[in-house]
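Engineer: mind looking at a prediction? Sequence and model below.
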Amino acid sequence: MKAKTIKGNSTTEIKKAFENALEDGFTPTLAIVFLSIKQDRIAISQMLEAKGISIFGATTAGEFIDGEIGEESVVIMLLDIKKEHFKCIHFETGDQQTLDISKQIGQIGLDTFKNPAFIIASGGISTDGEMIIKGIESAVGPKVTIFGGMAGDDFTMTGTYVFTNGHYEITGLVALILDEDKVQIAGLATSGWQPVGTVRTVTKSEGNTVYTIDDEPALDVVIKYMGINKNIDEWKEVIVNVGSEFPMQIQREGSEPVIRAPLFANKTDRSLVCAGSVPQGSKIRFSLAPDFNVIDKVIEECESVKENELPNADALIMFSCKARHLSLGPMVSDEIDSVKNVWGAPMAGFFSYGEMGKSTKGKHEFHNNTCSLVAISEK
């Protein structure tokens, strides 16, 4: 399988880059498209559809190929993977719950391939990413391979979308299902955020909404933890700071903590809406953002994946939490570039609102504030 990456700041630039990519006779069958909500995803999708290319797309909070980070731009990875080795499907949320939709995606995967693997992108800001994992696992089993990310919207929090052929404003799910008997897939999800402070208890929650922590309104607890006195009308800034710098870590026996970052606050009941489920009764600790050593840790873990799981990759896809971009600043470019250099394969990715992937000591799960990398190679 051959992969090429292209980028542009407009539809015109992308069309030119696309034409240049095909000049040597390259005939891609699949396009991984990550772009700003300000870009014309319909025109770009139709350009790809005219060549019979399947599309797996998501809007972003920043996009990149290799170590080059774009803002309000377009990046595309073109792959000439055999059509019989993959399938793109989508579901709009509608009246169905994320869990039910994900079960259907898992079943379609099983009906299509004996050993399906899933790369998922989710539209809709309030989607509970944990339900995506649970739904697919309920159909396929707990050892299923799942990677992916929650779409972004340039950090405006106004609306995120995923898209595929003929469907350009999906607030549900788009799935790239791969035949794991024909396509080797490996990867990891790593964070670097360190737990600090005392253990607290989520005393009231429902799904991905946290109402109280230690019997106090959740929003008040995080504002107090940050040590600031913010006017409640500035709640959006508060949540941005909490999500990027002080996310919650759910403590779990026998496995690594899982991070949950608030996306919204409700000024009426002072609850927090997170990107993934936070079960009532959970023991949590707040976090501190990673230091300069986090990149070394990411590279070390990637090198372990290369050595033990996938020595050679045809393509790399990265879902990196927007919080990493906010916290690491220019260093995030070094992280992206260093990961690419482990395999030396083409890379495309975007800054997301939640990630799916496999932690180094666990199974495939939903994460926040994480760098989730998937490496693929056609057998």
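Structural biologist: In hand now; what should we look at?

Engineer: CA atoms for contacts and neighbours, from now on please.
Structural biologist: Will do.

Engineer: quick one: contacts for Ala50?
Structural biologist: If a contact means Cα atoms under 8 Å, 6 or more residues apart in numbering, then Ala50 has no contacts.

Engineer: ok, now how distant is it from Glu19?
Structural biologist: Distance of Ala50 to Glu19, given as Cα to Cα, to the nearest Å: 12 Å.

Engineer: next: Asn341.
Structural biologist: Asn341 sits 27 Å away from Glu19, taking Cα to Cα as the criterion.

Engineer: between those two, point out the one with more neighbours.
Structural biologist: Asn341 (14 against 10; other Cα atoms under 10 Å).

Engineer: and the helix or strand hosting that one, what does it pack against?
Structural biologist: Taking DSSP states H and E as the criterion, Asn341 maps to helix 331-343. Packing partners of helix 331-343 (3 or more Cα pairs under 8 Å, 6 or more residues apart in numbering; DSSP states H and E): helix 294-308.

Engineer: pull the longest strand from this structure.
Structural biologist: Using DSSP state E, we find that the single longest strand of the chain is strand 194-206.

Engineer: outside of that one, which residues touch it?
Structural biologist: For strand 194-206, contacts defined as Cα under 8 Å, 6+ apart pick out 210-215, 249, 277-290.

Engineer: now do stretch 145-157
Structural biologist: Counting by Cα under 8 Å, 6+ apart, 36-37, 58-62, 71-72, 116-125, 129, 133, 159-162, 319, 351-358, 364-365, 372-374 sit against stretch 145-157.

Engineer: out of those, which end up buried?
Structural biologist: Buried members of the contacts of stretch 145-157, counted by 16 or more other Cα atoms under 10 Å: 36-37, 58-62, 72, 116-125, 129, 133, 159-162, 319, 351-358, 364-365, 372-374.

Engineer: from Ala189, how far out is the residue positioned nearest the centre of the chain?
Structural biologist: For the chain, the residue nearest the mean C-alpha position is Gly149 (1.9 Å; Cα atoms, centre = their mean). Distance of Gly149 to Ala189, computed by Cα to Cα: 11 Å.

Engineer: alright, now check it against this:
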Amino acid sequence: MSRTSLPSDLAGTVATTSPDGRWFGAGRSVATDAFTAGAEATAAAVAGRPEPGLILVFARDHVDMQPLLDGVRSRAGRNTKIAGCSTIEPMAASADPAGFSVSVVAFGGDEFGYEIEVARDVEGNERAAGGLAAAGLARLSHAHKVLVLLIDATLTDNVEIVRGAYGTAGAAVPLVGGLSSDDWQFNRTCQFAGDSSGVEIYKDAVVGVAIGSPQPIGLGVAHGWRRSGDPMVVTDSDGLKVYEFDNEPALDVFLARVGLDESVLTGSDSFRLAALEYPLGVATRSGEEIRVIQGVDLADRSVWCSAGIPQGGLAWMMEGDLDSLVAGSTESCQQAVRTLGGATPIGLLTFDCAVRRRELGPAGVRREFAEIERIFPGVPFGGFYSYGEIARYRGATGMHHLTMVSLALG
């Protein structure tokens, strides 16, 4: 595998090329002008190599997206496909990760294949939209395939979108991705898709990027949170709503467990932001997964969660610190690489939770990135911080929260 150094302002990052000519690169830009930022980040990801087949763009939600995407197109090839979404913060190796506005991940080489599908007007048609977003997989004949899903976070039932995609993709194709994010406004998110001739910006949409490869593709999922306190039995639940923990109103139990009072319920956003600090862990067949309480019903003192918790199941309050959250990031990447069967990855595509980002802080993020680079020296990585992470393979539920999902390309 060869490595190509990127421009001096991206010291410490590299681009990689496999023996069969496939390559992967990640770049970012600190430019304040949107067009310049898109052009610089793309140039850094491509690093002077042949025309990229696919470019993924992750831009801060406040950026003027159209000129930024025009900048990306200015450095893309004539046949390059482009997709991406807004984010509270991009991910790409950097000495100061909080200081850049866009990250770009580029794929190249004749042995890769790519197809992009966009499902529009998704609200109320989530499962069908997921199936449509996965339709590009059928046009790829590669030995190994993966579907990257980029979903509008303001949609009501993202679990159904993942189920619809899984129904089309089948059990052998991993699903990864995330919900587009903004600066905790929960209304400024967007997705985009197109090619070198033009890129459209969407809301109420799902973008599905199907990638085919002749070599294995690995998936990793970890979070770094740990159990705190005694378990609670879910004594009454239905779908996303939990009515009772331990035969008591779920909202009352939650508030008592975390030490919050009724004043936090005065505004929906204030409760939602407060509840993000106190995730639940749920025992599932595939391991322990994280649930986030996203709202309440004061009439029956119930709570509704980011994904269902079955009646009779066990749930725990979860806690984490800088060490455990960084360890979750590296464990996610290591899981993904282990599934390659000994092959050296040419790159890592990463989807990390915006809440984990808030808990880590700038110093924690620098440490997170440094640890990934230490364990996988010379392997470029890039992605974004999301409002929900997608990882489904061999029966996993699919939607995750407060988690790091990693995709390793062999």
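Structural biologist: Great, that's in hand. Because the structure is predicted, anything quoted here is derived from the model rather than measured.

Engineer: can you tell me which of the contacts of strand 194-206 of structure 1 are in helices?
Structural biologist: Assignment to helices by DSSP state H places none of the contacts of strand 194-206 of structure 1 there.

Engineer: all strands for the stretch 1-150 of structure 2, in order.
Structural biologist: For the stretch 1-150 of structure 2, applying DSSP state E, counting those that start in this stretch gives strands covering 2-5, 14-17, 23-29, 52-60, 81-87, 90-92, 102-108, 113-119, 144-151.

Engineer: so for Arg367 of structure 2, which of the ones you listed sits nearest?
Structural biologist: Across those, Arg367 of structure 2 has its closest neighbour in strand 90-92 (12.9 Å, Cα to Cα).

Engineer: for the closest one, name the packing helices and strands.
Structural biologist: Packing partners of strand 90-92 of structure 2 (3+ Cα pairs under 8 Å, 6+ apart): strand 23-29, strand 52-60, strand 102-108, strand 381-386.

Engineer: which one of those strands lies nearest to Asp70 of structure 2?
Structural biologist: The closest of those to Asp70 of structure 2 is strand 52-60. By Cα to Cα, the value is 11.7 Å.

Engineer: what about that closest one, how far off from structure 1?
Structural biologist: Its aligned residues in structure 1 lie a mean 1.5 Å from strand 52-60 of structure 2 after superposition (mean Cα distance after the TM-score superposition for structure 1).

Engineer: what range in structure 1 does that strand sit on?
Structural biologist: Aligned by TM-score structural alignment, strand 52-60 of structure 2 falls on residues 28-36 of structure 1.

Engineer: just how off-centre is the matching stretch within its chain?
Structural biologist: 15 Å (Cα atoms, centre = their mean, to the nearest Å).

Engineer: list of residues touching that stretch?
Structural biologist: Residues from elsewhere that reach stretch 28-36 of structure 1 (Cα under 8 Å, 6+ apart): 41, 48, 52-63, 71-83, 153-154, 348-350.

Engineer: before we move on, what about stretch 364-378 of structure 2?
Structural biologist: 3, 13-16, 93-97, 322, 326, 329-330, 333, 357, 379.

Engineer: ok, 7 Å please
Structural biologist: Stretch 364-378 of structure 2 has contacts (Cα atoms under 7 Å, 6 or more residues apart in numbering) with 14, 93, 95-97, 322, 326, 329-330, 357.

Engineer: quick check: the residue in structure 2 that the residue nearest to the centre of structure 1 lines up against vs Asp204 of structure 2, distance?
Structural biologist: Using TM-score structural alignment as the criterion, Gly149 of structure 1 maps onto Gly178 of structure 2. Gly178 of structure 2 is 14 Å from Asp204 of structure 2, where distance means Cα to Cα.

Engineer: repeat for His144 of structure 2
Structural biologist: Separation of His144 of structure 2 from Asp204 of structure 2 (Cα to Cα): 30 Å.

Engineer: follow-up on the earlier one: buried among the contacts of strand 194-206 of structure 1? Make that a ChimeraX selection.
Structural biologist: Those of those that count as buried under 16+ other Cα under 10 Å are selected in ChimeraX with:
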select :210,211,212,213,249,277,278,279,280,282,283,284,285,286,287,288,289,290
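
Engineer: out of the contacts of strand 194-206 of structure 1, which sit inside strands?
Structural biologist: Of those, the ones assigned to strands by DSSP E are 210-213, 249, 283-288.

Engineer: quick check: of those, which lies closest to Val221 of structure 1?
Structural biologist: The closest of these to Val221 of structure 1 turns out to be Ile213 (Cα to Cα; 6.9 Å).

Engineer: got a list of what that closest one touches?
Structural biologist: Ile213 of structure 1 makes contact with 200-203, 221 under the criterion Cα under 7 Å, 6+ apart.

Engineer: returning to that earlier point: which two in the ones in strands among the contacts of strand 194-206 of structure 1 are spaced the farthest apart?
Structural biologist: Checked with Cα to Cα, these reach their widest spread between Tyr211 and Leu288, with 22.4 Å between them.
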